[in-house]
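# need a structure here:
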Amino acid sequence: MLVNALSKEELSPYMREIADDLYPRVDAEFMPHFERYMGLLGNVPEHAERFFPYYFGIWFDNKLGPRLTELARLAIAQGTQCPLCLAVRYTPDVSEDDVAAIPGIDASNLNDQERAVVRFAAAFGDNHHAITDSHFEELKQHFSDEQVTELLLWCAMALGLGRILKVAQIVDDACPLPDTANQQKTATG
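Got it, this is the predicted structure:
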């Protein structure tokens, strides 16, 4: 890891409280990665104290609901192949059959709303240059402007945190960064 990560004992009281709440939700295999992530954020406790309320609010207190939020997060994780993001489940509202449907997007166990969210989140995470007006038209058939904006914020948060895991070397070979030459070809036609 390129940046020092604090141990749990070195975290601020606020960060230790967050860690105590989150650690039981993380698969034991990925706990070392998650501890390093929390230790990284522990370097900036004043920012973490502002960050976590926003992070948990956009994640758990939004108009999309837990199932759609989790499907969006997992659609991004599927594209980045982040093992930590793929290993964690934050709601029982999403089954392993649902997760398996994400690569194909049109699986029969996802409804139209869910497919719209997964298609958008997958494009957001894989190649945002490929997002077109049709993505928004599809979303607007099912969601309010408020919900679409929440989805945008959530996708940015999920993708950005995955990138932090990769570039700070908290995870190893996962979370591949996009091939910028390929993206430029796609964007320019």
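
# CA only for contacts and neighbour counts going forward, please
Fine.

# so what's the residue count around Thr186?
Residues near Thr186, counting by other CA atoms under 10 Å, number 12.

# identify the residues contacting it.
His129, Ala130 (CA atoms under 8 Å, 6 or more residues apart in numbering).

# and the one helix or strand Arg50 maps to, what does it pack onto?
Here Arg50, judged by DSSP states H and E, is contained in helix 45-60. Judged by 3 or more CA pairs under 8 Å, 6 or more residues apart in numbering; DSSP states H and E, helix 45-60 is in contact with helix 13-22, helix 66-80, helix 145-167.

# most packed of these?
Mean neighbour count, computed with mean count of other CA atoms under 10 Å, is highest for helix 66-80 among the helices and strands packed on helix 45-60, reaching a mean of 24.

# the helix or strand following that one - contacts with which helices or strands?
Following helix 66-80 in sequence order, the next helix or strand is helix 83-87 (DSSP H and E). In terms of contacts (3+ CA pairs under 8 Å, 6+ apart), helix 83-87 is packed against helix 66-80.

# can you check what angle separates the helix it packs on from helix 45-60?
For helix 66-80 against helix 45-60, the angle by axes from the mean of the first three to the mean of the last three CA atoms, to 10 degrees is 110 degrees.

# need the contact list for the residue nearest the centre of the chain.
Centrality entry for the chain: nearest residue to the mean C-alpha point is Ala158, 2.5 Å, by CA atoms, centre = their mean. Contacts for Ala158 (CA under 8 Å, 6+ apart) come out as Arg73, Ile76.

# now do it against Ala5, distance only.
Distance of Ala158 to Ala5, computed by CA to CA, to the nearest Å: 21 Å.

# and if you look at Gln141?
From Gln141 across to Ala5, the span is 44 Å (CA to CA).

# try Asn182
34 Å.

# picking that back up, quick one: closest of the helices and strands packed on helix 45-60 to Glu114.
Ranking the helices and strands packed on helix 45-60 by proximity to Glu114 (CA to CA) places helix 66-80 first, at 6.3 Å.

# got the angle for that closest one vs helix 145-167?
Using the same axes, to 10 degrees, helix 66-80 lies at 40 degrees relative to helix 145-167.

# compare with the first, here's sequence two:
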Amino acid sequence: MTRISLSKNGNTPFEKIIGHNTEILTKWCDLEETLWQNSSLNKNLLEQIRRAMAFEAGCEYCMVKSGRPDFNESEIKISVAISFAELFCKDHHSILDGHFSLLKEYFSEKEILELCTFISFVNASQKLGKVFHLTEDFQKNAVVKLKDL
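Got it, this is the predicted structure:
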């Protein structure tokens, strides 16, 4: 059971929580679509980041959607991005200039901006999912059970 009831607005349980305010729901969904569809970053990279962050946030709803990150560790660009995203989730205060120096080895400044914006949005979404207690039971598109992770 979620901590607040699901509204009638939205397509997913997550959207139905936000749907208590349709203006917020609309803008939230617009931003999500923009981040996924209009980014210069590869969609696989974004998905691997989203997956990794789900475990940092402890959002069951997000963890069971696609499971753990699934990439070859030799893919340095994805590894660097995930490491940065995990650090952002754990303690954004500990991010130093050196972290940005490393990002600049693999990403343009535009990509770094998009990466940080995406990470911020996903972090907020997943924390909302955790706070409102969206468990794996609400995830209709689950590919894995929490007990198997």
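
# so where in structure 1 does stretch 83-98 of structure 2 end up aligned?
The alignment of stretch 83-98 of structure 2 onto structure 1 (TM-score structural alignment) spans residues 119-134.

# show me which positions of that stretch end up buried.
Arg119, Phe120, Ala121, Ala122, Ala123, Phe124, Gly125, Asp126, Asn127, Ile131 (16 or more other CA atoms under 10 Å).

# in helices, which of these fall?
Using DSSP state H, Arg119, Phe120, Ala121, Ala122, Ala123, Phe124, Gly125, Asp126 are the members of those that sit in helices.

# count of neighbours near the aligned residue in structure 2 for Arg50 of structure 1?
Arg50 of structure 1 maps onto Lys27 in structure 2, with residues paired by TM-score structural alignment. Lys27 of structure 2 has 11 neighbouring residues, counting by other CA under 10 Å.

# how near is Lys27 of structure 2 to Pro13 of structure 2?
Look at Lys27 of structure 2 and Pro13 of structure 2: by CA to CA, they are 17 Å apart.

# pull the residues that contact the match of stretch 83-98 of structure 2.
Outside stretch 119-134 of structure 1, the residues within contact range by CA under 8 Å, 6+ apart are 72-73, 75-80, 105, 135, 155, 159, 178, 183, 186-187.

# nearest to Gln169 of structure 1, of the ones in helices among the buried residues of stretch 119-134 of structure 1?
Gly125 (19.1 Å).

# roughly how far apart are the closest one and Pro32 of structure 1?
According to CA to CA, Gly125 of structure 1 and Pro32 of structure 1 sit 25 Å apart.

# could you do Arg50 of structure 1 as well?
Separation of Arg50 of structure 1 from Pro32 of structure 1 (CA to CA) stands at 24 Å.

# same question for Pro66 of structure 1.
To Pro32 of structure 1, Pro66 of structure 1 is 26 Å away according to CA to CA.

# which position in structure 1 pairs with Leu128 of structure 2?
Taking TM-score structural alignment, the alignment pairs Leu128 of structure 2 with Ile164 from structure 1.

# what about the spatially closest residue to that match that is not a sequence neighbour, neighbour count?
The shortest distance from Ile164 of structure 1 to any non-neighbouring residue, by CA to CA, 6 or more residues apart in numbering, is to Ile170 (8.0 Å). When neighbours are defined as other CA under 10 Å, Ile170 of structure 1 has 24 of them.

# hang on, Ile170 of structure 1 packs against Glu35?
No - assessed by CA atoms under 8 Å, Ile170 of structure 1 is found out of contact with Glu35, at 9.3 Å.

# so which helix or strand takes in the counterpart of Lys16 of structure 2 in structure 1?
Per TM-score structural alignment, the equivalent position to Lys16 of structure 2 in structure 1 is Gly39. For Gly39 of structure 1, the element it lies in under DSSP H and E is helix 31-41.

# relative to helix 145-167, how tilted is that helix?
Taking the same axes, to 10 degrees, one finds that helix 31-41 of structure 1 is oriented at 100 degrees with respect to helix 145-167.

# got the angle between helix 31-41 of structure 1 and helix 13-22?
Using the same axes, to 10 degrees: helix 31-41 of structure 1 against helix 13-22 is 160 degrees.

# buried sites along helix 31-41 of structure 1?
So for helix 31-41 of structure 1, counting by 16+ other CA under 10 Å, buried means His33, Phe34, Glu35, Arg36, Tyr37, Met38, Gly39, Leu40, Leu41.

# just checking, what packs against it?
Secondary elements touching helix 31-41 of structure 1 (3+ CA pairs under 8 Å, 6+ apart): none.

# please repeat the previous calculation with a cut-off of 10 Å.
helix 13-22, helix 45-60, helix 83-87, helix 145-167 (3 or more CA pairs under 10 Å, 6 or more residues apart in numbering; DSSP states H and E).
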